[in-house]
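**Student:** Quick one: sequence and predicted model below, then my questions.
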Amino acid sequence: MKQRHSPLPLIRDMVRDMVRIRCVEEELATVYREEQEMRTPVHFSIGQEATAVGVCAALRRTDVIYSGHRCHAQFLAKGGDLLGMVAELHGRENGCSAGRGGSVHLADQAAGFGASSAILGEMISVATGAAWAFARRGESRVAVTFFGDGASEEGVFHESLNFAAVHRLPVVFVCENNQYSLSSPLTARQPSAGSISGRARGYGIPARRLDGNDVGAVFEAAREAVADCRDGKGPWFLEFDTYRWREHVGPDWDYDVSPRSKNEIDSWIARCPIRRAVDFLSTSDSDIEADVSDWERTFRAEVHEAVAEARASPFPAVEHLLAGTYES
């Protein structure tokens, strides 16, 4: 990890946040497999923590983010309630979406996590609409939308970038390019000429493509983008190269059922964003390794407490199952 301008205490805080997300998702993956009480599909972000943490570290609580189906990391990085998330995965009434949304439909308005959705690319337009509202009301707020490389192939991607550029909206488009859409590699879906961020530049939007496993670089890019948006110079586009370690959906590895080889996955594990940040800090912070171990114990205990509380919580009452739905 190269030297950067981010202060070391901030890097340390971001390491702590990445460790928490990693512990939460690893423990949930184990519980998901063993207890068979979470019946929602789950899309884990293990290996991609730096993009969520680095971007959210550049935001205010009043800023709002929107995500897609792989949303746990962004939810936690923005300050979303852990019990609310875990209870939602268990389908309980005290879940952040009242037990009705599952893993892919998280929300925590108080923390500035607007919504997530399993519909590919949907939240790109929603974040653009939120930014338009901020601009029209003259509010010093920024909207951020996280999405994968696959969503850049949807029509709503181009429509939203065009609209945001025309109206100079305070929205940051964050593409987590993890190289695959389901099991289809990027090279099989998009032409070799150009790039996703290059398409954003075609709309006159400032765009950068960076190493998404370098949390300091992610933060610095996000800080610049957010500051410009807040000053009325938006929108911005950030493309971060990263990689999910687990299967597309589910708690396991997918060496035998996808075109991804174990060697490919191992090569990305060697680029672990947490390990890289810890190695960077260790040259001047002799306590960081011990602190990471302490954090891991604390956070693994935290998620197990949340699981126990969620399992002891009631399911939505049958008579209220249609609450919040539209009626003709």
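**Tutor:** Done, it's in.

**Student:** Going by C-alpha atoms from here, please, whenever you check contacts or count neighbours.
**Tutor:** Fine.

**Student:** Helices along the stretch 151-300 of the chain, start to end?
**Tutor:** 155-167, 186-189, 196-201, 215-230, 262-269, 273-282, 288-311 (DSSP state H, counting those that start in this stretch).

**Student:** quick one: stretch 247-254 to chain centroid distance?
**Tutor:** Relative to its chain's centre, stretch 247-254 lies at 17 Å (CA atoms, centre = their mean, to the nearest Å).

**Student:** List the buried residues in that stretch.
**Tutor:** Neighbour-count burial for stretch 247-254 flags Glu247, His248, Gly250, Pro251, Asp254 (criterion: 16 or more other CA atoms under 10 Å).

**Student:** Okay, one more to line up with it:
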Amino acid sequence: MTPTADYEPDAALVRAMLRIRRVEEVLADYYRDEQQMRTPTHFSIGQEATAVGMCAATRPGDVVYTGHRSHAPYLAKGGDLQAMVDELHGRETGCAKGRGGSIHLIDTAVGFAGSAAILGEMIAVATGAAWAFALRGEPRVALTFFGDGATEEGVFAESLNFAAVHRLPVVFACENNQYSISSPLRQRQPVGTGITERAAAHGVHAVSVDGNDVFAVRDAGRAAVRRCRAGAGPVLLELHTYRWREHVGPGWDHDHGYRSAEEIDAWVDRCPIRRAADAVRAAQPRIDRWLREWDAEFTAEIHDAVRAAKAAPWPSIAELTRGAYEPTAAAAVGGERS
């Protein structure tokens, strides 16, 4: 294992992306081959630069929210890997006690405030968190990840408007991977319009960024959180990227009829990890050796985590409804409802 002190921050971003890539690729293999993770699972393979670059721009006290494609931001913010893998296996030791699965990750100790499956839901939640920070005068920022499909939900427009009116410290990170499930963006929106332009129309400072360039994402993220912390209001970053695998599940989907193998291959050629490694090689000539060492380290780490998850306890039947709705004492006092 390479000591952290041996490599510069730019190389550390490469390392963080490779860890996410290796974790997700191994999990995808287990998911397909063993069928023990009984949860819909959305992988971010190919999109690692958006999560790593944006989370690198945050402070420990800042909070991150995501939608259903949550593994990468969770790990990039420092979420506990074992707790995530346990959660995917439905175990009591999971980060949501085995009750939420892949789509409902949380690790408040590191500022990963939660993820959820409802399209666009966490855009509003992050806006609310930012409003609380502003009301309390706290120098904290809320960051929320979502895909291009979520920008077509009403909550997106409402949240941007509210954040702009109140000059809230929230960064809207749109991971524009060109598709909402299998519907391409070019068929969903009029020609000549864009997410950046729509955000700007709400009075939100909006910037378009190459989402496969981790350094460009980090720099744009730093500028965005700096602007929010200074009280200048919300920022939207449209991060242009691409998921390699299917929308949900471990497989490839070039034979599903909505995108071609050639299109996927063109984006694979723009791999964010390879691009970042190429960019740092001159300053960090040991990067290729490090990549091999890191790959072995992370491969062992994720296999160990899966083994531990399989040995972890299931939630108790006696506590099956823990966390579910229960009538409050006040409701009980009110008597029977008509």
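**Tutor:** Cool, the structure landed. Every value quoted in this text rests on a predicted model; they were computed, and no experiment measured them.

**Student:** what about the helices of the stretch 151-300 of structure 1, which gets the closest to Gln74 of structure 1?
**Tutor:** Among the helices of the stretch 151-300 of structure 1, the nearest to Gln74 of structure 1 by CA to CA is helix 215-230 (13.7 Å).

**Student:** For the closest one, buried residues please.
**Tutor:** 215-223, 225-230.

**Student:** give me the stretch of structure 1 that the helix or strand containing Val14 of structure 2 matches.
**Tutor:** For Val14 of structure 2, the host element (DSSP states H and E) is helix 9-34. Helix 9-34 of structure 2 lines up with residues 10-35 of structure 1 when matched by TM-score structural alignment.

**Student:** Mean deviation, that stretch versus structure 2?
**Tutor:** Here stretch 10-35 of structure 1, set against structure 2 after superposition, deviates by a mean of 0.6 Å using mean CA distance after the TM-score superposition for structure 1.

**Student:** Show me which parts of that stretch are buried, residue by residue.
**Tutor:** 11-12, 14-29, 31-32.

**Student:** Could you do stretch 315-324 of structure 2 as well?
**Tutor:** Within stretch 315-324 of structure 2, the residues scored as buried using 16+ other CA under 10 Å are Pro315.

**Student:** And it, how far out from the chain middle?
**Tutor:** For stretch 315-324 of structure 2 - counting by CA atoms, centre = their mean - the centre lies 28 Å from the chain centre.

**Student:** and of the helices of the stretch 151-300 of structure 1, who's closest to Gly102 of structure 1?
**Tutor:** Comparing these by CA to CA, helix 288-311 comes nearest, at 13.1 Å.

**Student:** just checking, what packs against that closest one?
**Tutor:** Helix 288-311 of structure 1 is packed against helix 8-35, helix 82-89, helix 273-282, with contacts defined by 3 or more CA pairs under 8 Å, 6 or more residues apart in numbering; DSSP states H and E.

**Student:** For Pro235 of structure 1, which of those helices is the nearest?
**Tutor:** Checking those against Pro235 of structure 1 by CA to CA gives helix 8-35 as the closest, at 24.9 Å.

**Student:** between the next helix or strand after that closest one and helix 8-35, how big is the angle?
**Tutor:** Using DSSP H and E, the helix or strand that follows helix 8-35 of structure 1 towards the C-terminus is helix 49-56. Relative orientation of helix 49-56 of structure 1 versus helix 8-35 (axes from the mean of the first three to the mean of the last three CA atoms, to 10 degrees): 130 degrees.

**Student:** got the angle for helix 49-56 of structure 1 vs helix 215-230?
**Tutor:** 30 degrees.

**Student:** what's helix 49-56 of structure 1 packed up against?
**Tutor:** helix 8-35, helix 72-77, helix 215-230, helix 273-282.

**Student:** so how much does it differ from structure 2 once superposed?
**Tutor:** Looks like 0.3 Å for helix 49-56 of structure 1 (mean CA distance after the TM-score superposition for structure 1).
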